[in-house]
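Undergrad: Please find the sequence and the predicted model below.
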Amino acid sequence: MEYIIIAAAVLLFSLVYFRIANHYHIVDKPNRRSAHSEVTIRGGGVVYPFVFLVYLAYGQIFSEVHPEDYMLFGLGLFLVCAVSFIDDLRGLSSKVRLIFQFMAVLFLFYFIEAAPNTPAFLIPVAVVVTMGVLNAFNFMDGINGMSGLYSLVTLLSLYYINSSLTAFTDADFIVYPAIASIVFLFFNFRKKAVCFMGDVGSMGVAFWIAALAGTLIIATGELKWILLLAVYGVETVITIIERLRLGENIFKAHRRHLYQLFANDKGYSHIAVSAAYAGIQLVINILVIFSDLAGSVLIPVVMVLSVAAYVLVKRQVKKQISGSL
């Protein structure tokens, strides 16, 4: 019953936000780089900071959640979401965004107590990787259902790990963003989306997932859990390398991602492409969860196979596109 009430609250909040967004023209207008052709509400991902407030309020009243325990997480979440929402509205320079993302990640690291549990020389690497995760979600949020469905698969995988393998956090701290993802997908995972996640949503859910994954890695001492984000990681890194090689600004909009080639150039439906990405990540998650291989073996094996498969598929798709021109 609790989760139905939370879902209803998130749904109501979304409907109110849609009215406000329409009134103030917080919309995404399609351009030549867009994967859509309709004017659509932007910033639907505000459900993630909202559901965090609901988590604190409901938890304090009906369970043993103590808001002060989540203060650092909340500061980081609202910092990155606020800056991202401003960027959705008026646009900010990449330098400004990175500065605030860095500050938010520091709050996240204090929240998960990374410093006492991580060798000092690895902290800068972990900060860079975490900022990379945030921006990977932002880069990949380009077609209907993509980041909403991918986030849901990741959160449900984390929930299974937490409930069946290693209890590393309060279960509701995973369930609430999953509920927000389901409500968002109701409006987004369709041929003609009612709203887009926006930077506020992609950064918000990425920050939440990064906090959960970081907590899990510290609790278990296993780096293999980073593979729960393997699909986004592989595509983002390879695409960035490709764009740097071509001398492009990696923070500018583009259409070089494989999912963009499938959706825009090959004409596959957004629903099918998003479901395929989430499905591939789910298969990897199942392998990671149930495999007895140590992380030192599993990580390179999965990453090498993923990179090889991605490169081969992308090369073939590009050939097909070039041949049809």
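TA: Received, thanks.
Undergrad: CA atoms for contacts and neighbours, from now on please.
TA: Noted.
Undergrad: For the lengthiest helix in the chain, name the packing helices and strands.
TA: When the chain is parsed with DSSP state H, its longest helix is helix 295-324. When contacts are defined as 3 or more CA pairs under 8 Å, 6 or more residues apart in numbering; DSSP states H and E, helix 295-324 sits against helix 230-245.
Undergrad: if you set the cut-off to 10 Å instead, what comes out?
TA: helix 230-245, helix 258-260, helix 270-290 (3 or more CA pairs under 10 Å, 6 or more residues apart in numbering; DSSP states H and E).
Undergrad: Give the buried residues for the longest one.
TA: Buried residues in helix 270-290, counting neighbours by 16 or more other CA atoms under 10 Å, are found at 270-271, 273-275, 277-278, 281-282, 284-285, 287-289.
Undergrad: ok, now stretch 211-221?
TA: With the criterion 16+ other CA under 10 Å, stretch 211-221 contains buried residues 211, 212, 213, 214, 215, 216, 217, 218.
Undergrad: Can you lay out those as CSV showing distance to residue 244 and secondary structure?
TA: Below are the buried residues of stretch 211-221 laid out as CSV (distance: CA to CA, whole Å; DSSP: H, G, I helix; E, B strand; the rest coil):
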residue, distance to residue 244, secondary structure
211, 29, helix
212, 31, helix
213, 29, helix
214, 29, helix
215, 32, helix
216, 33, helix
217, 31, helix
218, 33, helix
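Undergrad: Below is an additional structure, to be compared with the one above:
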Amino acid sequence: MLILWMTLVTFITAFILTGLMRAYALKKNIIDNPNERSSHTIPTPRGGGMAIVVTYLSVLIILLCLNYFSITIGFTLIGAGLAIAVLGFLDDHGHINSMIRLLIHFIIAGSIVFALGGFSETVLFNGHVSLGWFANIIAILFLVWLLNLYNFMDGINGIASIEAITTVLSIGVIYWGLNTELMYQPLLLLAASVFGFILWNFPKAKIFMGDAGSGFLGLILGVFSLIALKDSAALFCAWIICLGVFIVDATFTLIRRVLNGHKMYDAHRSHAYQHAAQKYKGHTGTSLAVCLINLIWLFPMAYIASQKYLMPELTLLIAYIPLIVLAVYYKAGNADYDQ
């Protein structure tokens, strides 16, 4: 009953704070003006994701006080989340050099991996492959990539919020059904925080999330994924499956653009989801399609991985095949998209 009340209060708080952030952005002229690389056409306030940050960090403090987390996990989530949010907030107000921003990302990611005790004991493929110390390097790269790709994928109304809500609710259901020490309650409250924001952002955006919100969500989801890896590779695979739309689109797009000679941090609108929004002349259908893919395809595959009905890594591959096909079909990474 306590969690249900906390969920309601969390949603209401995030909704109100988003409205206040919109008023603040309008007053301070923090506006995202459309350009040739934008997927929107109307100048819109940005930075609304700070409502998610403030709401959820407050929730995490309460959960920590109620012993839902160990002190280590609680402080890792709160400290790293706050650091990324502040960095994104400053970037929303004034551009920060991309290399400096990336260096800070690596420092924060390395600190998280250290705080969680490292991942040298990680084994994959039903215990047949041990990554040893190299697993720590992969974990750092994973965190940095996830928080950045979440920013890259936050390009049309509602898509970043829908990805977060469907992912954490799907994993929450899996946790609820498993005999695991990992708890679904923090995930439910994260969904409530994001849901309070999305009502301002979808189907018509009155405010954008901004780097503070997207980076925060990417990092928090990444940390939760690594916490799951501490429990089992199967649960980690479940997380990666649920995040598949973002991971596949962003990774496929980046690889193709680099192979075509573009710089990694050049602004563009050549992701598959952006091409889909262009093809169907609107954001709503594309964002809802992501929701359906997550619920109808990726959630069942994540459940199969978590239950080990198939080898989790094989299930991950199977889950990603249609996503790769979609990335190819919508010419992800191709700047010269032909409808």
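TA: Perfect, thanks for sending it. Source: prediction; values computed, not measured.
Undergrad: TM-score them against each other, please.
TA: Remark: TM-score between the superposed chains equals 0.89 [TM-score structural alignment, normalised by the length of structure 1]; 317 aligned residues with a CA RMSD of 2.3 Å.
Undergrad: Relative to residue 150 of structure 1, which of the helices and strands packed on helix 295-324 of structure 1 is closest?
TA: Judged by CA to CA, the one of these that comes nearest to residue 150 of structure 1 is helix 270-290, at 4.8 Å.
Undergrad: chain center to the closest one, what's the gap?
TA: Taking the mean of its C-alpha atoms, helix 270-290 of structure 1 sits 14 Å from the chain's own mean (CA atoms, centre = their mean, to the nearest Å).
Undergrad: what angle separates that helix from helix 230-245?
TA: 120 degrees (axes from the mean of the first three to the mean of the last three CA atoms, to 10 degrees).
Undergrad: helices and strands around helix 270-290 of structure 1, which ones?
TA: Using 3+ CA pairs under 10 Å, 6+ apart: helix 270-290 of structure 1 touches helix 146-160, helix 230-245, helix 258-260, helix 295-324.
Undergrad: want to try JSON lines for these, with distance to residue 139 of structure 1 and mean neighbour count as columns?
TA: Shown next, in JSON lines, are those (distance: least, CA to CA, whole Å; neighbours: other CA atoms under 10 Å):
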{"stretch": "helix 146-160", "distance to residue 139 of structure 1": "10", "mean neighbour count": "23"}
{"stretch": "helix 230-245", "distance to residue 139 of structure 1": "7", "mean neighbour count": "17"}
{"stretch": "helix 258-260", "distance to residue 139 of structure 1": "11", "mean neighbour count": "22"}
{"stretch": "helix 295-324", "distance to residue 139 of structure 1": "17", "mean neighbour count": "14"}
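Undergrad: so can I have CSV of the ones you listed showing distance to residue 137 of structure 1?
TA: Compiled in CSV, those are given as follows (distance: least, CA to CA, whole Å):
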stretch, distance to residue 137 of structure 1
helix 146-160, 7
helix 230-245, 7
helix 258-260, 13
helix 295-324, 18
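Undergrad: and of the ones you listed, who's closest to residue 130 of structure 1?
TA: helix 230-245 (11.0 Å).
Undergrad: Pull up the aligned stretch in structure 2 for that closest one.
TA: Counting by TM-score structural alignment, helix 230-245 of structure 1 falls onto residues 244-259 of structure 2.
Undergrad: That stretch vs structure 1, mean deviation?
TA: By mean CA distance after the TM-score superposition for structure 1, the fitted stretch 244-259 of structure 2 averages 1.2 Å away from its aligned residues in structure 1.
Undergrad: how far does that stretch sit from the chain's center?
TA: Per CA atoms, centre = their mean, the centroid offset for stretch 244-259 of structure 2 relative to its chain is 15 Å.
Undergrad: again with stretch 250-270 of structure 1
TA: The chain centroid and the centroid of stretch 250-270 of structure 1 are separated by 17 Å under CA atoms, centre = their mean.
Undergrad: end-to-end on it?
TA: 23 Å (CA to CA, to the nearest Å).
Undergrad: Pull out the buried positions in it.
TA: Of the residues in stretch 250-270 of structure 1, those buried (16+ other CA under 10 Å) are 257, 258, 259, 260, 261, 262, 263, 264, 265, 269, 270.
Undergrad: Closest to residue 167 of structure 1 out of the buried residues of stretch 211-221 of structure 1?
TA: residue 216 (8.6 Å).
Undergrad: Contact partners for the residue mapped onto that closest one from structure 2?
TA: Per TM-score structural alignment, the equivalent position to residue 216 of structure 1 in structure 2 is residue 228. Applying CA atoms under 10 Å, 6 or more residues apart in numbering to residue 228 of structure 2 gives the contacts 175, 180, 181, 182, 222, 234, 235, 236, 237, 238, 239.
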